[in-house]
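In: Build me a model from this:
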Amino acid sequence: MFLSLRKISLTVALTVASMALAQHYTAHSHNDYEQKVPFWYALGAGATSIEADVFLRNNELYVSHEQKDINKEKTFDNLYLKPLDKALQLGIITDQPIQLLIDLKTEGESTLKSVVSQISKYPEIIGHKNISFVISGNQPAPEKFAAYPDFIKFDYQSLENLTPQQWQKVGLVSLNFKNYSVWNGKGAPTVDDLPKITEVIKKAKAFQKPFRFWAIPDGKSSWEFFAHAGVDYINTDHPKECADYLKKLDERTFKNTLVSEVYHPKFLYENKNIPVKNVILLIGDGNGLSQISSSVLANKGQLTLTQLKNIGLIKTTSADNFTTDSAAGGSAFATGQKTKNRFIGVDPSGKAIPNMTEILSGKGFNTGVITTDEITGATPAAFYAHQKDRGMEKQIAEDLTRSKLTFFAGGGRSKISGVDHFKVAGNAKDIAESKADRLSFYLSDNGVPQVLKGRGNILAETVEGALEFLNNKKKPFFIMIEGAQIDSGGHANNVGTIVTEGIDFDRAITKAIQFADRNPGTLVVITADHETGGFSIPHGDMASSTVEGDFTTEDHSATLIPVFSYGPGAESFMGVYENNEIFHKILKALKIK
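Out: Predicted coordinates:
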């Protein structure tokens, strides 16, 4: 062992202190002595039950899996009792309970007598309320439980009832999982096995003792299943991975109550040569396929988005990076050129290039931008600004005053000045009725709240009003609508934010598709600038709108992004292509060169 005991102890102290209050599910470090650093590794990982197999040889207790593999240095005292005492002295063990499960491998009575004798040398350990010793393996019959000291409890491995006095000596109920199922931990137990498993857990829990299965499959699907099934100690040979997974399982599991009422498009444009006059581009920031899937599954299996039939994929790499940011991603959509990360509306050399709203304004179009970010955020800014860094908010705000936009809506009013030529709508309902030449609507003075923090349905209401406002002007229009905070959920690794922001984005999509059905010649394109979080959805329950998410990063990823399209010209957005091609496909659909 190359690390000093002191260094290991201090590292564990910091880790355990941070976990003590957060731990909800518990990991049992099976055959813990086979870890590279027995006891300390499991304790530092947050496991609350640790297993040691002990052999009595020549009046000494050794820890080993097989008697032939006994190492004279690896005694029960060296590997577990001394470290446990040290952890107690360092104040590591406070509110976090620690169970030491001692599996007697040699003759029971003599081995247990030696275990009791060795533990008795540590009165501070014995007297600590959160440290327990549970005897397994060659243990005495229940009739003899009472003959042992109070600090000795037993691992009862049966569903037969005991006397009240005997139950007082039971610290744990354990059963062999293979007696009830041959499930390998992939997917879920079969419909035949599931009732047997749940029934045995129910019977065991009725004894009001902690319960453990041994010989379970050892992986995330298994850990999730047994945790939610009510098993108290999850048996594992990977204590850190298991404890880390269980520690955040509740945090990563979200039960949704937000609803997007699914609209079924009419597809009236199909097989008709209808010219495109209006374009609605919806960008779900960070909205990768797994994010979309989580919203679908949490919305009872459908969204308005999933009613669409034309689907493509875009590659999102930027000019200087494998993984794009929103500035480069938004600029690719807005200008038709890939650029460097952090660049807004400029080419890789930093030269300003025309964006979609500028080009179309010059062709007689009205234009608009809506976002649930601040209006100076990277994605909306790409459609009106030209700056070499997305952080140049003051300069971006100045570009807004010079923009060709007819309408804009977003947060960050406190950062905007010099836009008196835009009339300000008092609320979303005023937008559609406004006769102003140019109109703005502010969702907030600073950052825009998330749906989970009370934003309500303001995005869909703003979209509905803005589309009518632009349509009433009797001119063709282009509008970019951003659901910005799916990305926030990815960066924060917050499943609830991803799900609810995605469903809220679908409510905006619904308004766009409904408008397209009422107004022939409207093309709707729905995509994302990138995926955020390396998000996956390994488990969940559609019936209760529950989703468990997992993450590989707190940043963006380079995964390909779906493109959904609806209306005349929608078929041209199918296939696999670069993100900047969105710009060119839109102009081609409008027959603008």
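In: okay, CA-based contacts and neighbour counts for the rest of this
Out: Fine.
In: The stretch 351-500 of the chain: strands as residue ranges?
Out: With DSSP state E, counting those that start in this stretch as the criterion, the stretch 351-500 of the chain has strands at 366-374, 407-411, 423-424, 439-442, 477-483.
In: Export those strands as a markdown table, with columns for mean neighbour count.
Out: Output for the strands of the stretch 351-500 of the chain, formatted as a markdown table (neighbours: other CA atoms under 10 Å):
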| stretch | mean neighbour count |
| --- | --- |
| strand 366-374 | 27 |
| strand 407-411 | 26 |
| strand 423-424 | 18 |
| strand 439-442 | 24 |
| strand 477-483 | 25 |
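In: Second input sequence below; structure requested for side-by-side comparison:
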Amino acid sequence: MKRLHLLFLLFFIGNKAMAQPTSYSMKNTHAHNDYLHELPFYEAYSLHYGMIEADVFKQGDDLMVAHEKSSIRPNRTFKNLYIEPLLKQISLNNGKVYANGQRLQLLIDIKENGFEALRLLEKQLTPYRNYFDVKNNPDAVQIVISGDMPESIDFDKFDEIFYFDGRPRQNYSVKNFERVALLSTSITDFTRWNGKGLITAPQYLKVKNFVDSVHRIGKPVRLWAVPNSLTAYKALMKLGVDYIGTDNLSELANYIKNLEAFSAKPIAQHIPYLPMYQVDGIQKKSKNIIFLIGDGMGLAQIYSGIAANGGKLNWTNFKHIGFSKTNSADSFCTDSAAGATAFSTGEKTNNRYIGMSTEQQPLENIAEILDKKKIKVGLVVSEEITGATPASFYAHQPERDWSQLIANDLATSPISLTIGAGVESFRPETIEQLKKKGKVFTKIEALEQVKTKEKTFVFVDKNEVRPKHEGRGEYLSEAFEAAVKQLESTSPNGFFLMLEGSKIDWGGHANQLNYVTNEMLDFDKVIGKALEYADKNGETTIIVTADHETGGLSLLEGDFKTGKLEGSFSTNDHSGIAVPVVAYGPNAQIFTGFYENNTIFEKLLKCLRIK
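Out: Below is the predicted model of the structure:
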């Protein structure tokens, strides 16, 4: 360690310090023992790896690619497996290694007879020297020699196209150190970590000190013998290691390429409302029901909001908690049509069906039932009002994409209030039908300006319901407040309001954690407003649930102080896991337990004392 210290001190004085990476891309990836894969070179190349490694043995007048001498096979030469495919790609890309201009390093690990093997490699590359001359060709591939390397004093005996994989315990002159492309060592020099959980604090500090000391002398760092796991890749990045190596090429590439999509930071945090709990769980008839559906909201989506908001949400203030099985009649993984139909009719149906039985017969929905009791129903969404979830509360169609037919059903339904986008799905004659039944507005503010007891249909511009992280503003909260005020003032017998946080689901389908998290935070603001209203009103029951989970989201890293998160998705579609149900106010205890999603319908009616 004394030599290491002196080495670093010497070069810290004479070399420009190198900062650790602030962001990672495929240029930071290292395909370890690439030749062991089914498609040497091509698999790593197709994934845009920044460093590709090959082990070579000198055998006669050729360089053979193999991990051990006993595994050498005919025709698996370095020229066949690497040089020729590489030159072909450079030709196809007009002189560039990658079409996008990304650079490539070939790490050649010479297993034995280093001096002779390097001389042979030098001879083989002479005809193509320009493609490896990084000093004179900005698009050149950098050749880095590792393994049985010549002594540093002999570096200048070889062509300048060759750079070397430095070692921390080796002495270098200033001139020879210029030929060192990076410094590498085994992570086992510092820790026996298995790639799961955390590196112990003392061992982590040893690794970090090493990485920082190499950066101070202006060189990048590579660690070998690191376990192959997402946890390990994340740890290396946190340590500031420049090259992230793996034997699992697709796993690392997927992680690196989705770093932005799989991370999140809150646009703004909010202070949760603290409920009074005076009427929570009491057994009396509920006058009003506010049914809040977080489309695609599973436990991970909820917890992303919790973490992003400093550890607490309005959602976490509920005391009555249950779980709903989300499967549809014909699929383990429901869609929103079947999921919302289960809520609105009490029947499980097939995916894509809107308010229809599995035999494609119309099912009486909760809006139609409540209309007989003169209880008004309102729908608020942050997407098109003809979307599968809102449509299931008024329409009867065997296909969720039949938006014009679904729009026609709204005109004949008993729904009293809608707020959402999607006017494009309504034919002029359908709009005229709506106008005959009530008022049609294009702004939420119109509900305040025009006092009316008629039915009201608010079609906002689609820009009003754009994703939260793209600047939606407070649309959802404002729409909730306007809807409650309108329904409360026009429905003396009580009201039923369904509000959907529609785009939590969209973020899951897009596999974008930031999208999901900020939609979750926005939805939670509405939950807080609903809780506050329930406390003031005393006769309102709040139910919050989801139709399904979207994305198969898992959370891998988080910071409660900054709200930053990292996670991953297992699918860009719905998953089949159960989702939470929470309730507040009179009869909230009805919603505890583990049950089928269609039984929520019965529970809603039970709150209202409707059989």
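In: TM-score them against each other, please.
Out: The TM-score (TM-score structural alignment, normalised by the length of the first structure) is 0.91; 572 aligned residues with a CA RMSD of 2.2 Å.
In: out of the strands of the stretch 351-500 of the first structure, which comes closest to Val262 of the first structure?
Out: Set against Val262 of the first structure and scored by CA to CA, the strands of the stretch 351-500 of the first structure come closest in strand 477-483, at 17.7 Å.
In: Over in the second structure, find the residue span the closest one aligns onto.
Out: Using TM-score structural alignment, the residues of the second structure aligned to strand 477-483 of the first structure are 495-501.
In: Measure the mean distance from the matching stretch to the first structure post-superposition.
Out: Compared with the first structure after fitting, stretch 495-501 of the second structure has a mean deviation of 0.7 Å; criterion: mean CA distance after the TM-score superposition for the first structure.
In: ok, residues contacting that stretch?
Out: If you take CA atoms under 8 Å, 6 or more residues apart in numbering as the criterion, stretch 495-501 of the second structure is touched by 287-295, 375-382, 389-390, 476, 480, 483-484, 487-488, 519-520, 523.
In: pretty sure Ala225 of the second structure contacts Ser186?
Out: Yes - applying CA atoms under 8 Å, one finds Ala225 of the second structure in contact with Ser186, separated by 5.7 Å.
In: Quick check: Glu501 of the first structure is in a strand.
Out: No - read with DSSP: H, G, I helix; E, B strand; the rest coil, Glu501 of the first structure is helix and lies in no strand.
In: Please state the offset of the match of strand 477-483 of the first structure from the chain centre?
Out: 27 Å (CA atoms, centre = their mean, to the nearest Å).
In: for stretch 469-489 of the first structure, same thing?
Out: Offset of stretch 469-489 of the first structure from its chain centre (CA atoms, centre = their mean): 28 Å.
In: again with stretch 240-252 of the first structure
Out: With CA atoms, centre = their mean, you get 12 Å for stretch 240-252 of the first structure.
In: how far away is the residue mapped onto Asp156 of the second structure from the first structure from Gly540 of the first structure?
Out: By TM-score structural alignment, Asp156 of the second structure lines up with Ala146 in the first structure. Look at Ala146 of the first structure and Gly540 of the first structure: by CA to CA, to the nearest Å, they are 45 Å apart.
In: now do Lys36 of the first structure
Out: Distance from Lys36 of the first structure to Gly540 of the first structure, by CA to CA: 35 Å.
In: neighbour count winner among those two?
Out: Gly540 (18 against 10; other CA atoms under 10 Å).
In: Map the more buried one across to the second structure for me.
Out: Match for Gly540 of the first structure (TM-score structural alignment): Gly558.
In: residues near the closest residue to that match other than its chain neighbours, how many?
Out: Nearest non-adjacent residue to Gly558 of the second structure, counting by CA to CA, 6 or more residues apart in numbering: Leu565, 4.3 Å away. A count of nearby residues for Leu565 of the second structure, using other CA under 10 Å, gives 23.
In: Now do the contacts for Leu565 of the second structure.
Out: Contacts of Leu565 of the second structure by CA under 8 Å, 6+ apart are Ser263, Ala264, Lys265, Ser304, Ala307, Ala308, Leu555, Leu556, Glu557, Gly558, Asp559.
In: Let me know the closest of the residues you listed to Asp247 of the second structure.
Out: Comparing these against Asp247 of the second structure with CA to CA places Leu556 closest, at 21.1 Å.
In: Roughly how far does Leu249 of the first structure sit from Gln387 of the first structure?
Out: 42 Å.
In: what's the answer for His530 of the first structure, then?
Out: 21 Å.
In: which of the two has more neighbours?
Out: Legend: neighbour count by other CA under 10 Å for His530 of the first structure and Gln387, higher for His530 (30 against 22).
In: Mind telling me what that one corresponds to in the second structure?
Out: Using TM-score structural alignment, His530 of the first structure lines up with His548 in the second structure.
In: Just list the residues touching that match, thanks.
Out: Contacts of His548 of the second structure (CA under 8 Å, 6+ apart): 295-298, 326, 333-336, 339, 574-579.
In: Neighbour-wise, give me the winner out of those residues.
Out: Top of those by neighbour count (other CA under 10 Å): Gly339, with 33 neighbours.
In: Aligned to it, what sits in the first structure?
Out: Using TM-score structural alignment, the equivalent of Gly339 of the second structure in the first structure is Gly329.
In: contacting residues around the aligned partner of Gly147 of the second structure in the first structure?
Out: With the correspondence set by TM-score structural alignment, Gly147 of the second structure lines up against Gly137 in the first structure. By CA under 8 Å, 6+ apart, Gly137 of the first structure lies in contact with Ile102, Asp103, Leu104, Lys105, Gly108.
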